[in-house]
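Colleague: Got a sequence here, can you model it:
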Amino acid sequence: VFSAHVHNVFVGFHENTIFYSVPSMAFVRPEYAELATVGPGDEYGRNDTAKLGFYLVRVYADRHEVLPVRTYGAGKLAAGFPQVEPYQLVDRPTKMLGVTLRRGWGRRVELAADGLDEFTRKEAYRDWLLWALWELGVTGLRVPFADLTYADVRQRLADFVRLGFMFTVYSLGVPDAATMATMGANGRLLQNWELIFPEHALAQVKEAVKRARAVFSGQLFVAPVVPIKEDEEEHGRSFQHFAAHGFSGRRAGINESWQAVIDSLPTDIGLTFRVSPWDEPAATLHEIDQQSNRAKLINLQLPRLDEGVRFNDDHKLQSFIVDAYHAGRTMANTIIFIDTFVDSDRGYYPRNGLLDRRFNPRPAFYALKRAALGK
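Modeller: Next up, the predicted model:
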């Protein structure tokens, strides 16, 4: 069911029916600006032109496909964006990178009892994220395992699966009894499970894989905990507060201790690698491709500067993501996830993503889609 007059995009389910609230071509209901965790845009959220548009719906014998088109009020992208009319980007790419969702995404947000709803606080999802995922053609989503443990988030995850999305979860250490029970009950919703281990827990990897396999029939990956920023060899090792995970793209990225563990695992257990924010993405992906014949999951960390300095070079970000996309297309048996998809504008290592904090596309968003469509 498609409906209008809400002046905002939402998607809901009731039994076997999907309900779509379509975007407006005129203005956005300003109270929905509350769904973003930053201040409202122009006219207190009413003139948020990136949220104006329409849906093109393709109907098939057994399914339908929603293709969002942003009109930006005038039908043209602002300066700094790849200059192509939005309607020329309607098609969905046949192959697209996945996305890591760092921020909460699966819970409703309470809106103030005000304006057109004087007597109640209505609740709404941040489905601007869903619009962007559809528009870009993303189907692979990567989230913490904890998302499965909350009933409301788990239900929204199941909704997304019904919409065609495929989920990867990641967890730390050997799965405990609660984790095993959760996965046993809900593993059918997932495609992949990453098991992550600090160096001191390598002896537990085989046991963790054994336990995971007992309750999960999808693809398993293993990964090390690593510093977010690798030390230069000549300067020795230094303490770092910030952790990442995944094997390095460097040729010596898998040390002897880890290699011994990997060699003891069944050949269908995959490995998680990472492209760090300071890497040259195409070269690093090529090196990763040479390191193992196992299934590979790659965490593509978008550029950063330092823990207190924001990375906001949209031109460099466009080059980074397009180079990574083209390099990734040549890799077999590999899944790549973008990290960071939405801006990280507070806390450590602030940086631009492909969407701003109102979930509106940045130039790199359209640069990636153009690359995927061969335009």
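Colleague: all contacts plus neighbour counts: C-alpha atoms, from now on.
Modeller: Noted.
Colleague: for this structure, which helix is longest?
Modeller: helix 314-329 (DSSP state H).
Colleague: what's the following helix or strand after it?
Modeller: Per DSSP states H and E, the first helix or strand lying C-terminal to helix 314-329 is strand 334-339.
Colleague: contact partners of that next one?
Modeller: Residues external to strand 334-339 that are found in contact with it (CA atoms under 8 Å, 6 or more residues apart in numbering): 97-101, 140-142, 295-302, 328, 353.
Colleague: likewise stretch 35-53?
Modeller: Under CA under 8 Å, 6+ apart, the answer for stretch 35-53 is 8, 23-34, 68-73, 109, 111, 124-126, 357-361.
Colleague: ok, now stretch 177-187?
Modeller: Under CA under 8 Å, 6+ apart, the answer for stretch 177-187 is Leu148, Thr149, Arg211, Ala212, Val215, Phe216, Ser217.
Colleague: Just the contacts of strand 334-339: which are in strands?
Modeller: Within the contacts of strand 334-339, residues falling in strands by DSSP state E are Gly98, Val99, Thr100, Gly140, Leu141, Arg142, Lys296, Leu297, Ile298, Asn299, Leu300, Gln301.
Colleague: Turn the residues you listed into CSV, including distance to Thr179.
Modeller: CSV is the format used below for those (distance: CA to CA, whole Å):
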residue, distance to Thr179
Gly98, 24
Val99, 23
Thr100, 21
Gly140, 22
Leu141, 20
Arg142, 17
Lys296, 24
Leu297, 22
Ile298, 24
Asn299, 23
Leu300, 27
Gln301, 27
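Colleague: Show me which of those residues are buried.
Modeller: By neighbour count, with 16 or more other CA atoms under 10 Å, the ones in strands among the contacts of strand 334-339 hold Gly98, Val99, Thr100, Gly140, Leu141, Arg142, Lys296, Leu297, Ile298, Asn299, Leu300, Gln301 as buried.
Colleague: Proceed likewise with the subsequent sequence, for comparison:
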Amino acid sequence: MFDRSFLPPADLEFVVMTDTHYMLDPGGERVEFESRRRQAARAAHALRLVASLDAAFVVHLGDLIQEFPESHGFAESLDQALAQLDACGVQPRLVAGNHDVGDKPDPTMPTDWVTSETLKSFHDRFGQSWSSWNMAGCHFVVLNSQIMNGPLPEVAIQERWLEADLAAHTGMPIFLFMHLSLFLVSPSEQGLGHYDNIDEPARSWLVDLIQRHHVQMVVSGHTHFSFFNRIGEARSRVVPSTAFTRPGFCEVFSSAPPPERGRDDVFKLGFLLVRVRDGRASVHLVRTDGAMTGPTISVQRLVARTSQDLPDSPLGITMRHPLSPATEVPIAWQSTIRQPVRNDYPLLGCLELGVRYARIPAADLSNASQRERLATLRDEGVSLTATWIWSERSPLVTEAAEHRDGLDGIEVQYPGALLPNAACLRAITRSAQETRLPVALSPLLPRETVPGKQHARTRTGYHLAELPALDQYLGEHGVRVDRVLCRVDGGQSPWSAIGQTHDLLPLGQIAAIEWAVEFEDADPRRQVSRAVEAMAATATVSGARLFLEPLVDLDRTMDAPPGLLDRLCNPRTVFHVVRTLNTILFSEPQTWKPAAGSSIPDATTFVLESADARLLVMLPDDPERAAIRLSATDLRAAVADARPERVRVVHLETGTIRSLDPRALDSITVDGATVLLVERGKAQASKLPDA
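Modeller: The predicted model follows:
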């Protein structure tokens, strides 16, 4: 079901899933939420996907069933859930959750605490609820978070065991699994009355062990909502459910609540595929979207690379919103306090897209919480450029020097004119000298007339035609900049606008060009076309970067461009397109060149060539009629002279891929934005001119 051919090699792959909440069929009985009727089928679909990955092992982080240990039907539900696992071909290592053994020892919890009886029942059936094993040079540890801070004698037994186990495996990459998280936002957050974390003193004890033994990753479940933290060197991931989302957490979104008051936000459901190479883990979210069935076996889902594995990608994001907004969940069942909560979906979305660059306002550097989140983003492979609006009183030089260890670039935005004055040029030179950071330049031009708008707008970025005069001006003042930001205006074709760079470069004082492309059309197909054109064109320009704007919808401003994510931070169609195309174009270091190609009826096409492959990118001309038919003649023309070793069709909007026999090409029909990927054998590629 999955195509991992674009991923780097791995020493080990494993899957982490959680909170499948198998539920007995309620039949005609009334249920509080209709989505409960779909939980078991959603679990079955997710398990079939997991089985198809054929990973070395699977960890289930707890809450295998919906019933609690004290509930009527608990035993029957558990039997059926285990039968479902067998039927789907998955035998996971089971972590104890509150639905499996009981709630944590907090007098405010809504169900019974773990008892000696429920714990013994779990141990008798599944083995001890804390354990460890080694594989591929890594050490894996399962803990029972439900008993921590409690009165049972097993608490001390688990503590002594863990301390000895970690001490015996110091120096190995260590992965730790448990149901509850140590915290969601801050190590100092309240535990009593908090439904979703581990209270003191166990929290500090475990944090100390994680830091002392250099644990690489801590993975937990329970919240049905994704979070990403750092505990010292360790990455802490909270895995989403495959069954449903939890109401309350959607308070972090500036939107109406998702269906069922936040309980059925299906586009947040999924599990993790973790790939380990040289002791370093890359984490891939496999979205299940609440589905209960999947595509045919002839179509595979492409597993895309994440930011840390795409060093050659030019993809960037402009942070119009804060990276990680925070709020408090109101006092409401199941918690009896206001729970601090943070929206980590924009950050996680950047990693899933494979973003390598982010432009942030310099003011974010003065905000401790945002600065910490930006540092986390940077640790995952995303370079940060801070933007300052220039004035004579600008703190550019001092602030850039203060934060240089957390930055990868500086952008100076000069207001009101295309050419910066002498004072600004001196500050640019001084900043570059003192920080050793690359400097980009951009104009900030108010009062730009935009057709169809009552009021003039502000333009950030140059037009390509303005660069020769800027380059000459910089040369006259003896100033060189590493980059300038250019903008593709609304109504312009990104393929045409960015492609004109070939006629301009090289420049004397400007080393490279960055492009900002805003999504202006709410129509999903036109948004997709704009993104595909921009990415394809940028791939052909050496050293260029592409900033897509915005990451999250702007829907309550004078202009309302849709984002890659909607206001619930769920992916729009264009998100999947960008994620998939980013992996196809930039998984390997290669030079793409625009090439001529035959036309396809009812489609706009672009052809890219590299030493190893030819890409035919197809976009439907009519967004209302997205089907594109390729005849056998069209396909033969597309592969002509390419000497293909294999031919694959990638549907960008769904991220699915299928193979064609290059020796027997027949007509096909594709829907929406599509890439025909013609791959040459290495020996053939080496014979190509300019390869």
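Colleague: Can you pull the TM-score for these?
Modeller: The TM-score (TM-score structural alignment, normalised by the length of the first structure) is 0.86; 356 aligned residues with a CA RMSD of 2.8 Å.
Colleague: List the buried residues of stretch 289-300 of the second structure.
Modeller: Buried-residue list, stretch 289-300 of the second structure, by 16+ other CA under 10 Å: Asp289, Gly290, Ala291, Val299, Gln300.
Colleague: how about these, which pair is most distant?
Modeller: Spanning the widest gap among those are Gly290 and Val299, at 19.2 Å by CA to CA.
Colleague: any idea how far Arg277 of the second structure is from the aligned partner of Gly115 of the first structure in the second structure?
Modeller: Matched by TM-score structural alignment, Gly115 of the first structure corresponds to Trp333 in the second structure. For Trp333 of the second structure, the distance to Arg277 of the second structure equals 42 Å [CA to CA, to the nearest Å].
Colleague: same thing with Arg572 of the second structure?
Modeller: Separation of Arg572 of the second structure from Arg277 of the second structure (CA to CA): 31 Å.
Colleague: So if I had to pick from the two, which one is more boxed in?
Modeller: Arg572 (19 against 14; other CA atoms under 10 Å).
Colleague: In contact with the residue mapped onto that one from the first structure, which residues?
Modeller: Here Arg572 of the second structure is matched to Arg362 in the first structure, going by TM-score structural alignment. Arg362 of the first structure is in contact with Phe81, Asp314, Gly353, Leu354, Leu355, Asp356, counting by CA under 8 Å, 6+ apart.
Colleague: what's the neighbour count on Glu65 of the first structure?
Modeller: Using other CA under 10 Å as the criterion, Glu65 of the first structure is surrounded by 15 other residues.
Colleague: distance of whatever residue of the second structure lines up with it from Asp344 of the second structure?
Modeller: Per TM-score structural alignment, the equivalent position to Glu65 of the first structure in the second structure is Ser282. Noted for Ser282 of the second structure: a distance of 18 Å to Asp344 of the second structure, by CA to CA.
Colleague: do Val649 of the second structure as well
Modeller: 33 Å.
Colleague: Same question for the match of Gly115 of the first structure, what's its three-state structure.
Modeller: Classification of Trp333 of the second structure by DSSP: H, G, I helix; E, B strand; the rest coil places it in coil.
Colleague: ranges for the strands of the stretch 101-250 of the first structure?
Modeller: Along the stretch 101-250 of the first structure, counting by DSSP state E, counting those that start in this stretch, strands occupy 109-110, 123-124, 140-144, 166-172, 190-197, 219-227, 243-245.
Colleague: right, and these - which one's nearest Pro281 of the first structure?
Modeller: Evaluated with CA to CA, the strands of the stretch 101-250 of the first structure place strand 243-245 nearest to Pro281 of the first structure, the distance being 16.7 Å.
Colleague: Pull the distance from the next helix or strand after the closest one to the chain's centre.
Modeller: Heading C-terminal from strand 243-245 of the first structure, the first helix or strand you meet, by DSSP H and E, is helix 256-263. With CA atoms, centre = their mean, to the nearest Å as the basis, helix 256-263 of the first structure stands 29 Å off its chain's centre.
Colleague: How about residues contacting helix 256-263 of the first structure?
Modeller: By CA under 8 Å, 6+ apart, helix 256-263 of the first structure touches Leu202, Ala203, Val205, Lys206.
Colleague: Phe242 of the first structure: how many residues sit nearby?
Modeller: 12.
Colleague: what does Gln413 of the second structure give?
Modeller: 23.
Colleague: residues contacting the counterpart of it in the first structure?
Modeller: The alignment partner of Gln413 of the second structure in the first structure, by TM-score structural alignment, is Ile196. Ile196 of the first structure sits next to Tyr170, Ser171, Leu172, Gly173, Val222, Ala223, Pro224, Val225, His245 when contact means CA under 8 Å, 6+ apart.
Colleague: So which of those wins on neighbours?
Modeller: Busiest of these [other CA under 10 Å] is Val222, holding 27 neighbours.
Colleague: Look up how far Gly253 of the first structure lies from it.
Modeller: Distance from Val222 of the first structure to Gly253 of the first structure, counting by CA to CA: 14 Å.
Colleague: for the buried residues of stretch 289-300 of the second structure, which one is nearest Thr376 of the second structure?
Modeller: When those are compared against Thr376 of the second structure (criterion: CA to CA), the nearest one is Asp289, at 26.5 Å.
Colleague: Helix, strand, or coil at the closest one?
Modeller: coil.
Colleague: Report how many residues lie close to Thr168 of the first structure.
Modeller: Neighbour tally, Thr168 of the first structure, other CA under 10 Å: 24.
Colleague: Just the residues contacting stretch 283-294 of the first structure, thanks.
Modeller: Defining contact as CA under 8 Å, 6+ apart, one finds that stretch 283-294 of the first structure is touched by 248-251, 267-271, 273, 275, 324, 327-328, 331, 333.
Colleague: now those: which count as buried?
Modeller: Among those, those classed as buried by 16+ other CA under 10 Å are Ser248, Gly249, Gly270, Leu271, Phe273, Val275, Ala324, Ala327, Gly328, Met331.
Colleague: For the first one, give me its contacts.
Modeller: By CA under 8 Å, 6+ apart, Ser248 of the first structure lies in contact with Ile254, Phe273, Arg274, Val275, Ile288.
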